[in-house]
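[1] No sequence on hand, only this structure:
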């Protein structure tokens, strides 16, 4: 039988722990760094607020452009005529009522309406271009053709994207 050896002393037991340095703070040490961080955070919050605000304010534009895309699909499918013109006219009117004060938009008709649309986006497309259909087409005997309606739809798209209240 083998002899049992006496338990040897643990060689690590006599070592002394090395003192660790204090933990390093993640907070900047200088006031200028702290001020810069506060300014950056404030700018980020302001930019986020501006983005959310503009997203909410322009909701009516997104909805109008979506409806205009549906009208464009019906035009491409060959459904031209006075129904599409009426849809475009109502879309422009509803969009203007959503963007501008009702008192300024609701009473307008004919050349005054076309002039308002031109002034609100900075062009002459309504009073001198394809936009004249909005005022004259309901009184014509023949409905507008597909090309006229596409030109009007393009002008309405430009107005929806570019008008300013």
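    That came in fine, so what should we check first? These numbers come from a predicted model, not from an experiment.
[2] From here on, just use CA atoms for contacts and neighbour counts.
    Will do.
[3] Check whether residue 95 really touches residue 59, as I assumed.
    No - using C-alpha atoms under 8 Å, residue 95 is not in contact with residue 59, being 10.6 Å away.
[4] more crowded one of these two?
    In terms of neighbours (other C-alpha atoms under 10 Å), residue 95 is the more surrounded of residue 95 and residue 59; the figures are 17 against 12.
[5] Included below, for side-by-side comparison, is a second structure:
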């Protein structure tokens, strides 16, 4: 009895072909070949290579522009820090602003290391289009005088105006404009050192 039962289970587990007339001639559907993502014709292959090269070039240009202008980001951050330091005196803020802009000028061209006073202001203006305003103004010259004469002090509004002009200059200046021939022939003025009498 047990043998017949196990035989019946084995027979039921075996696959039997369909007896239906409609299913008798059914065949397995073949799986189509996978479609390649690579173009099959030479023209599309050339176009694909051109697109890849163009994308690589655009990525290179973006990285190059970022690398060339990273000093602007650092200068703007330093300018923000300078503007937010409430414990600085107007004289200290004027000196710090001059050193920061002088650092940027020297980074652009080491020949600017000895510039001061009007030549310094003129060189800053050479790097910016005329429509952007400039430093060689009455305020700029008063700023230069305050660096060496302790009796001249810029008020809060003048300090804010200089910071705003500096921010515009950092963002808008074009290094190629400062490399003109007339910039190399510009007279240089050494940074004056306050005398002992002026310090008193």
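    Cool, got the structure. As the structure is a computational prediction, the values presented were derived from the model and not from experiment.
[6] tm score of chain vs chain?
    Overlay of the two chains. TM-score (TM-score structural alignment, normalised by the length of the first structure): 0.83; 161 aligned residues with a C-alpha RMSD of 2.5 Å.
[7] And the helix ranked longest in the second structure against the first structure, how far off on average?
    For the second structure, the longest helix by residue count, based on DSSP state H, is helix 42-68. Average distance between helix 42-68 of the second structure and its aligned residues in the first structure, after superposition and using mean C-alpha distance after the TM-score superposition for the first structure, equals 1.4 Å.
[8] Report the aligned residue range of the first structure for that helix.
    The aligned range for helix 42-68 of the second structure in the first structure is 31-57, by TM-score structural alignment.
[9] Just tell me what residue 101 of the second structure corresponds to in the first structure.
    So residue 101 of the second structure corresponds to residue 92, using TM-score structural alignment.
[10] isn't its match right up against residue 158?
    No - using C-alpha under 8 Å, residue 92 of the first structure makes no contact with residue 158, being 11.3 Å away.
[11] Which of those two has more residues huddled nearby?
    residue 92 (20 against 15).
[12] what about the closest residue to the more buried one other than its chain neighbours, neighbour count?
    Residue nearest to residue 92 of the first structure in three dimensions, not counting chain neighbours: residue 156, with 7.0 Å by C-alpha to C-alpha, 6 or more residues apart in numbering. Residue 156 of the first structure has 24 neighbours, counted by other C-alpha under 10 Å.
[13] in what helix or strand does residue 156 of the first structure lie?
    In this structure, residue 156 of the first structure sits in helix 146-162 according to DSSP states H and E.
[14] next one: residue 4 of the second structure
    Applying DSSP H and E, one finds residue 4 of the second structure within helix 2-13.
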